[in-house]
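# next comes the sequence, and after it the predicted model I'd like to discuss.
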Amino acid sequence: MKKTTKIYLFSIVFTLLVGGISGLLIRDGINAYDANIIKPPLTPPNLVFPIVWSILYLLMGIGIACILTIDGPQRLKTRTLLVYIAQLFFNFCWSLIFFNAQAFLFAFIWLIALWILILIMILLFAKQSKWAAWLQLPYLIWVSFAGYLNLGVWILN
């Protein structure tokens, strides 16, 4: 197997695993959330979330693999990878804060930090691959929508 193929496979599988583990850890929190929380208008059905997140994690994995496999300054790639890992960590923790802890205001503040990290990641991606950067735009849009939902939940509850 070529090195490029291995990097793509690892990046995609790793990113999907982070999302999958997060999903497993918040199952009970989601059940409590669904039973007790007033949700804002435009809240999608629960079925939408795992589908959308799976697609977004796939796009994230493809994007970072693209960055890691193209020619470019190693220092920039390293900085990009660190930001990628940081945003993935913030993404992972947000679900725990929001669903399990139900700390909605803190989760909203955390989500703002995540949004900023995603924007920085996109800008770093764009310096190396416009294609990889464009793949992250749905992620930024979805997290913006999640911000609306998160803020709505905090206000309503």
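Structure's in. What do you need? Just so it is clear, the structure is predicted and the values come from calculations on it, not from any experiment.

# for the rest of this, base every contact and every neighbour count on C-alpha atoms.
OK.

# so which strand or helix has the residue nearest the centre of the chain?
In the chain, the residue lying closest to the centroid (CA atoms, centre = their mean) is Asn91, at 4.7 Å. Using DSSP states H and E, Asn91 sits in helix 74-95.

# can you check Phe106 too?
helix 104-128.

# circling back to that earlier point, buried set for the helix holding Asn91?
Buried residues in helix 74-95, counting neighbours by 16 or more other CA atoms under 10 Å, are found at 77, 80-81, 83-88, 90-95.

# then stretch 142-157?
By neighbour count on 16+ other CA under 10 Å, the buried set for stretch 142-157 is Val143, Gly147, Tyr148, Leu149, Asn150, Leu151, Gly152, Val153, Trp154.

# doesn't Phe106 make contact with the fifth one?
It stands for Asn150. No: using CA atoms under 8 Å, Asn150 makes no contact with Phe106, being 10.0 Å away.

# find the residues that touch each one of these two.
Counting by CA atoms under 8 Å, 6 or more residues apart in numbering, no residue touches both Asn150 and Phe106.

# this is the comparison structure:
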Amino acid sequence: MTSGGQATAPGRLAAVALSAGPILLAALLGNAATMPNIAPWYEGLVKPPLNPPNWVFGPAWTTLYLLMGVAIYRILRRDPQTPGRSRAIWLFAAQLVLNAGWSFAFFAAHSPLLGLAVILPFEALIIATLLAFWRIDRAAGACLIPYVLWVAFATWLNAGIFALNG
């Protein structure tokens, strides 16, 4: 460790691997659950106002996953004795499970209701993660703000799809 509580070079490499691996896995699992269900199922649903075109989701999620990677990297490179660090990492892991889980609930199960049942605690966990990160590293917390906002928007879309398609 350096005097600022930051990890050394080998610690940074481990933090990069631990940051990227789980996020990539969640992205790949979510993509595997989503892509086969776009056509015809998702395309056939009635959508609420402001539903973006399908091409928006790829760049949006790529950006969010990159920001998540930066955020967790900044937390992982902190001294393991940093107060709240372990809790922040566990919150991040929990929200990441629900991140992938939502795609299975909504797309693979063809269930906007099940998607809603997953996305509500998912959003709560992202907010808790943002707050935990913010207490340790404000830049890490700030990286999660777009994620919180996007999933709040996704929650609104999910609820609208449920309401319109019963």
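Looks like it came in fine. Small disclaimer: the values here were computed from a predicted structure and weren't measured.

# so what number do they get for TM-score?
Here the TM-score for the pair of chains, by TM-score structural alignment, normalised by the length of structure 1, is 0.91; 157 aligned residues with a CA RMSD of 1.7 Å.

# still on that earlier bit, ok, of the buried residues of helix 74-95 of structure 1, which one's closest to Gly23 of structure 1?
Taking CA to CA as the measure, Gly23 of structure 1 lies nearest Ser95 of these, at 8.1 Å.

# need the contact list for that closest one.
Residues near Ser95 of structure 1 by CA under 8 Å, 6+ apart: Ser22, Ile26.

# corresponding residue for it in structure 2?
Under the alignment (TM-score structural alignment), Ser95 of structure 1 maps onto Ser103 of structure 2.

# looking at structure 2, name the residue matched to Ile120 of structure 1.
That one, Ile120 of structure 1, aligns with Ala128 by TM-score structural alignment.

# and if you look at Pro73 of structure 1?
Match for Pro73 of structure 1 (TM-score structural alignment): Gln81.

# what's the local residue count around its match?
By other CA atoms under 10 Å, 9 other residues sit near Gln81 of structure 2.

# distance check, it against Ile89 of structure 2.
With distances taken as CA to CA, to the nearest Å, Gln81 of structure 2 is found 13 Å from Ile89 of structure 2.

# quick one: the corresponding residue of structure 2 for Gly20 of structure 1 from Ser103 of structure 2, how far?
Using TM-score structural alignment to pair residues, one finds that Gly20 of structure 1 aligns to Leu28 in structure 2. Shown here: Leu28 of structure 2 relative to Ser103 of structure 2, a distance of 11 Å by CA to CA.

# same check on Ala139 of structure 2?
Applying CA to CA to Ala139 of structure 2 and Ser103 of structure 2 gives a distance of 28 Å.

# over to Glu43 of structure 2?
Counting by CA to CA, the separation of Glu43 of structure 2 from Ser103 of structure 2 is 15 Å.

# just Trp41 of structure 2 next, same as before
Trp41 of structure 2 is 13 Å from Ser103 of structure 2, where distance means CA to CA.
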